[in-house]
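J.: Give me a model of this one.
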Amino acid sequence: MQYDVVVVGGGPSGATAAEDLARSGHKVAFIDRDGRIKPCGGAVPPRLIEDFFIPDAQIVAKVNTARMISPTGRQVDIPIENGYVGMVDREHFDEFLRKRAKDAGAHRYTGTFTKIERDAEGTHVMYRDKVSGNEMKLTTKLVIGADGARSNVARAEIKDGDKIPYVIAYHEIIEAPAATATYDPARCDVIYDGRISPDFYGWVFPHGGQASVGMGSLIKSVDVKKATADLRAASGLTDCKTIRKEGAPIPLKPLDCWDNGKDVVLAGDAAGVVAPSSGEGIYYAMVGGRVAATAAAATLASGRVKDLQLARKLFMREHKQVFRVLGAMQNAYYRSDERRERFVSLCHDVDVQKLTFEAYMNKKLVKARPMAHLKIGIKNLAHLTRLVSPLRT
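T.: Predicted coordinates for the structure are as follows:
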């Protein structure tokens, strides 16, 4: 069988692309490595749940508060009004998405991508079958590379596809205790402390009966396992049973080009679509899969390979400004503990809290309160120029 599209990768991005294409009547296959669980806090906003029809059974916890913790131990609790942040466990969530794609008509193969070959018969995606160990071939018209931050598809097919900056993330899934003085099963803790991460942050995110405890850093010399152990100790979670440990890169910047001008387009982490500052990736990965599927369908219908560019254009049209603002915030506040202290101080402001979570929940910048934006801008400038003390609210 010749496929219209072969998707390399079966995470949220690849599974979404495969499902969308199958539901629109295309012959599509996806290759999944199987058994790989990405380290991830697991937070999903209401817009993801609504846009991608996620059933409540996949939501393992509902968070109503976010706690920001500064290097000096200062805590700012931000209530999540008019809703909640859902938490998923990637071990089960990703498999749910893959099964849904298969049920929609996508053919599922289990193995590891090796290369792309081309001849007079078409484009061939080569992979090593997990069960037999044999090299197998899928013939297709188009390929969607959704194989993660250090994408082999991107490295082989896309200009500068191997130059994407990334954070190394590590977390441990543990058995969560009942509520304690330092742990709340309805609260996400975000720790801005150079002792945990010198250039990113640590987290404690509830997953129902489990919790994700982890951190990330751009600096390769950082001992991520020790930092996570220190974070568990600070959170009173040292004695909790460890269920599994996972590490992986998280990209920090979308690539400038997502397609090779012929037959390949990228999606999700392979394209670099993880939000700066927050490291949020599930929602953007699924959007990336959807726009890649849209671009592939347009190319198949028109015969114009230029239509592969639609993937990046559609994504950036809606999310470029959010990524730009979050990138500027990360560059401004993550560079030192003194700056992190000021950032947490800024989060005391009620307008900051409301605008931040309205933007997070709806995935767009809120423009309805110009005076609030002006007030935040002035406070932000005051902190960055050290006109105010970080200890002031």
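J.: Going by C-alpha atoms from here, please, whenever you check contacts or count neighbours.
T.: OK.
J.: quick one, strands of the stretch 51-200 of the chain?
T.: Ranges of strands in the stretch 51-200 of the chain, per DSSP state E, counting those that start in this stretch, are 61-63, 65-69, 75-79, 85-87, 107-119, 122-129, 135-145, 166-175, 187-191.
J.: now the angle from the longest one to strand 122-129?
T.: The directions of strand 107-119 and strand 122-129 differ by 130 degrees, with axes from the mean of the first three to the mean of the last three C-alpha atoms, to 10 degrees as the criterion.
J.: who touches strand 107-119?
T.: For strand 107-119, contacts defined as C-alpha atoms under 8 Å, 6 or more residues apart in numbering pick out 8, 28-34, 102, 123-131, 152-153, 156.
J.: Would you do the same for the sequence below? I want to compare the two.
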Amino acid sequence: MFDVVVVGGGPAGATASLDLVNSGHKVAMLDRESRIKPCGGAIPPRLMADFAITDDQLVAKVNTARMISPTGRHVDIPIENGFVGMVDRKDFDPFLRARAVAAGAHAVTGTFVRIQRDEDGTQVIYREKASGETRSLKTRLIIGADGARSRVGRAEVSGGDTIPYVLAYHEIIKAPPKSAVYDPVRCDVIYDGAISPDFYGWIFPHGDSASVGMGTEVASVDLKQATAALRAAAGLADCETLRREGAPIPLKPLDRWDNGRDVVLAGDAAGVVAPSSGEGIYYAMVGGRVAATACAACLESGRARDLRLARSLFMKEHKMVFRVLGSMQNAYYRSDERRERFVSLCHDIDVQRLTFEAYMNKKLVRARPMAHLKIGLKNLAHLTGLVATTRT
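T.: I've put the predicted structure just below:
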């Protein structure tokens, strides 16, 4: 009998497993393994501090972000007083799982099938990878951390079967030498309707390799063709392709993360990917932590309603950031004309500083009210077309 079975061993599931075993609970972590999620791999310093991630897990440290407009104009934003860490999910996720197992989590390799409740209690039914046989894990609670199309969420949580998402696709390529178009310490973000009509494309350095990809909610877009166009435009078409990966990325946190009984969701399964930026690793790990906290409270009290703590704790700290980023995406991702103005707005030094302070610390910066007022007025001017787009 386990206290908690965690379905999924990505950043959310591995974090939940680690926190639960560290608090004295018996945990099984069920994961398919061998699956690598497409991901730019950016993590902020706050993640490294909050979740004890050391520099040896990084494949690069980025000190500049380049925002590129539909017409090819760009603005380089220096990352002051810090850096953006880059990880490769093929190595980072196994590291997180191994850390949880070393702490005491029971690793199970297989595919989730269903949750079964009968006179013997609650069981997670799964198909074992090695044998292909159907087996079960008896448990008191379940954390669904099995991705944007969560099978746990679809079966158990209201709204889990209708979560909106974009499809993301990237290619890991052999990194070219540093040049005028590629810098191993710079992230490029491409806002161009020809690449993605409603999201963006990216080129993120990973040391000896780089992630080149894009995302969109528009079903008619050919993701591989769009990525090929992005590589060609960036002079990366001839670089060796090492891996190709695709997966859905959720667009909005679910209104409810638990089933009021014995299941709570975490990470992509709960929809916690930041609007506008698509950032997910930090929020997945926070989601895993609050899910573990909620399960620990429920196990202690015996009250199923304590599972609601997961969502309430997350939203208490991050709701406003998600709201602001969602508003920005709705305002600027609607057309190339709007994207052009967004990149123009990024020339502003106040925008640059406050944006990266918020990114690094994962909270809205309230220390400079006049800067916020200036940004609000500039934002309005750009949206209404009262100012011309800035030229580089």
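J.: mind listing the helices for the stretch 251-392 of the second structure?
T.: 281-301, 309-332, 336-345, 349-361, 369-384 (DSSP state H, counting those that start in this stretch).
J.: which of those is buried the deepest?
T.: Mean neighbour count (mean count of other C-alpha atoms under 10 Å) peaks for helix 281-301 among the helices of the stretch 251-392 of the second structure, with a mean of 24.
J.: So what's the gap between it and the chain middle?
T.: Mean-position distance between helix 281-301 of the second structure and its chain equals 17 Å (C-alpha atoms, centre = their mean, to the nearest Å).
J.: how close does that helix sit to the first structure?
T.: Superposing on the first structure and averaging over aligned pairs (mean C-alpha distance after the TM-score superposition for the first structure), helix 281-301 of the second structure comes out at 0.2 Å.
J.: what range in the first structure does that helix sit on?
T.: Matched against the first structure by TM-score structural alignment, helix 281-301 of the second structure falls on residues 282-302.
J.: Name the nearest residue to residue 243 of the second structure, sequence neighbours excluded.
T.: Leaving aside its chain neighbours, residue 243 of the second structure sits nearest to residue 172 (5.0 Å; criterion: C-alpha to C-alpha, 6 or more residues apart in numbering).
J.: Surely that neighbour is in contact with residue 212?
T.: Yes: using C-alpha atoms under 8 Å, residue 172 of the second structure is in contact with residue 212, at 6.4 Å.
J.: re the thing from before, enumerate every residue touching the residue nearest to residue 243 of the second structure.
T.: By C-alpha under 8 Å, 6+ apart, the neighbours of residue 172 of the second structure are 209, 210, 211, 212, 241, 242, 243, 244.
J.: Could you dump the residues you listed into TSV and include neighbour count and distance to residue 364 of the second structure?
T.: Formatted as TSV, those follow (neighbours: other C-alpha atoms under 10 Å; distance: C-alpha to C-alpha, whole Å):
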residue	neighbour count	distance to residue 364 of the second structure
209	22	33
210	27	30
211	25	28
212	26	29
241	15	38
242	11	38
243	13	36
244	17	35
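J.: for those, which one is nearest residue 309 of the second structure?
T.: Within those, the smallest distance to residue 309 of the second structure is 35.5 Å, found for residue 211 (C-alpha to C-alpha).
J.: And the closest one? What does it align with in the first structure?
T.: For residue 211 of the second structure, the residue aligned by TM-score structural alignment is residue 212.
J.: can you tell me how far its match sits from residue 326 of the first structure?
T.: To residue 326 of the first structure, residue 212 of the first structure is 23 Å away according to C-alpha to C-alpha, to the nearest Å.
J.: again, but for residue 76 of the first structure
T.: The gap separating residue 76 of the first structure from residue 326 of the first structure is 19 Å, by C-alpha to C-alpha.
J.: for residue 29 of the first structure, same thing?
T.: Going from residue 29 of the first structure to residue 326 of the first structure by C-alpha to C-alpha gives 35 Å.
J.: Does residue 175 of the second structure touch residue 209 like I think?
T.: Yes: Residue 175 of the second structure is in contact with residue 209 according to C-alpha under 8 Å; the separation is 4.3 Å.
J.: how about TSV for the helices of the stretch 251-392 of the second structure, with distance to residue 236 of the second structure added?
T.: Output for these, formatted as TSV (distance: least, C-alpha to C-alpha, whole Å):
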stretch	distance to residue 236 of the second structure
helix 281-301	26
helix 309-332	27
helix 336-345	23
helix 349-361	28
helix 369-384	33
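J.: out of those, nearest to residue 266 of the second structure?
T.: Comparing the helices of the stretch 251-392 of the second structure by C-alpha to C-alpha, helix 281-301 comes nearest, at 4.9 Å.
J.: which non-adjacent residue is nearest residue 363 of the second structure?
T.: Of all residues not flanking residue 363 of the second structure in the chain, residue 321 sits nearest, at 6.6 Å (C-alpha to C-alpha, 6+ apart).
J.: Could you double-check that that neighbour lies in contact with residue 364?
T.: Yes: in terms of C-alpha under 8 Å, residue 321 of the second structure counts as a neighbour of residue 364; the distance is 6.5 Å.
J.: tell me which element residue 19 of the second structure falls in.
T.: Counting by DSSP states H and E, the element that carries residue 19 of the second structure is helix 11-22.
J.: Residue in the first structure paired with residue 328 of the second structure?
T.: Alignment note: residue 328 of the second structure maps to residue 329 in the first structure; criterion TM-score structural alignment.
J.: Disregarding residues adjacent in the polypeptide, which is nearest to its match?
T.: Spatially, and ignoring its direct neighbours in sequence, residue 329 of the first structure is nearest to residue 277 (6.7 Å; C-alpha to C-alpha, 6+ apart).
J.: any idea how far the one you found is from residue 343 of the first structure?
T.: Here the criterion is C-alpha to C-alpha. By it, residue 277 of the first structure lies 12 Å from residue 343 of the first structure.
J.: One more: residue 285 of the first structure?
T.: From residue 285 of the first structure to residue 343 of the first structure the distance is 27 Å (C-alpha to C-alpha).
J.: Quick check: buried residues in the helix holding residue 19 of the second structure?
T.: Neighbour-count burial for helix 11-22 of the second structure, counted by 16 or more other C-alpha atoms under 10 Å, picks out 11, 12, 13, 14, 15, 16, 17, 18, 19, 20, 21.
J.: doesn't residue 37 of the second structure fall inside a strand?
T.: No: going by DSSP: H, G, I helix; E, B strand; the rest coil, the assignment for residue 37 of the second structure is coil, not a strand.
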